[in-house]
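Asker: Starting from these lines, generate the structure:
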Amino acid sequence: MGLFTKTGSIEVSALTALAYAYAGLLFDDLCDACQDYSSVQVELQQLFDAADQAEPRQRFLMICLQYDRLSQILPDPIWWISGAPEIAGVFADHFIRHLKNLNGSGEVVP
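Answerer: Below you'll find the model as predicted:
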């Protein structure tokens, strides 16, 4: 997937792009699953509050649990990242940061 450089360090730009894409898709799924935008905000605030108290790899697990809550299959790239714990926390940080941006963007009309 190109998430590591030849020297074995994390390819941050690729990981960030992947996190942003899948955070956007999860945000869309939440908007589809909830009755209204205030329900989306409640769901996300619960995730954000828990993530603020969690360790990086725990934040990754919280993302996975969001897919379970929505009865969605975990996307393959996220599944693959679960097998690479050294990048799971970094991915989760970018993912949650982008969800926060989407949630506060004002682009969704209630």
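
Asker: CA only for contacts and neighbour counts going forward, please
Answerer: Noted.

Asker: Tell me the helices and strands packed up against the lengthiest helix in the chain.
Answerer: If you go by DSSP state H, the chain has its longest helix at helix 12-33. Helix 12-33 is packed against helix 37-53, helix 85-103, with contacts defined by 3 or more CA pairs under 8 Å, 6 or more residues apart in numbering; DSSP states H and E.

Asker: for comparison, sequence B:
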Amino acid sequence: MRAIRPVTCEGEAAGPALGLIDDYQFITVEEPFDSGDRLVLFTDGVFEAADPNGEEFGMDRLAVTVKRGIGPPLDAALSKLLAEVTVFSGGLAFADDVCVVAVETTAS
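Answerer: Next comes the predicted model:
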């Protein structure tokens, strides 16, 4: 996401999981980064986390949660994101792996 405006690049994965097949040629996307921009990566376990009724957290709710994290420091934004997913799921154990990785660029 940009420091000022979010930019998303999403879609169905067309290949195998990273590291599963040696020398697999994945599609690459290039996007310039400015100081303050953040890159947030996550596994499908984040948006597939379900509440007690079986409703998934979903990509729309995840996008809104990530966008709310533009202002706060990165560690606080990630803690808030994971807390929202946990509260949504009613404290139930996640059915799939949940991993979020984020980086923020700084002036060079």
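
Asker: After superposition, what is the TM-score?
Answerer: Overlay of the two chains. TM-score (TM-score structural alignment, normalised by the length of structure 2): 0.37; 59 aligned residues with a CA RMSD of 3.9 Å.

Asker: next SSE after the helix or strand encompassing residue 77 of structure 2?
Answerer: Element membership of residue 77 of structure 2 [criterion: DSSP states H and E] is helix 74-88. The helix or strand immediately downstream of helix 74-88 of structure 2 is strand 100-104, counting by DSSP H and E.

Asker: The helix holding residue 77 of structure 2 packs against which elements?
Answerer: Counting contacts by 3+ CA pairs under 8 Å, 6+ apart, helix 74-88 of structure 2 packs against helix 58-68, strand 100-104.

Asker: Between helix 58-68 and it, find me the angle.
Answerer: Calculated by axes from the mean of the first three to the mean of the last three CA atoms, to 10 degrees, helix 74-88 of structure 2 forms an angle of 140 degrees with helix 58-68.

Asker: What angle do strand 100-104 and helix 74-88 of structure 2 make with each other?
Answerer: Helix 74-88 of structure 2 and strand 100-104 are oriented at 150 degrees to each other (the same axes, to 10 degrees).

Asker: List the buried residues for helix 74-88 of structure 2?
Answerer: Of all the residues in helix 74-88 of structure 2, those buried under the rule 16 or more other CA atoms under 10 Å are 74, 77-78, 80-82, 84-86, 88.
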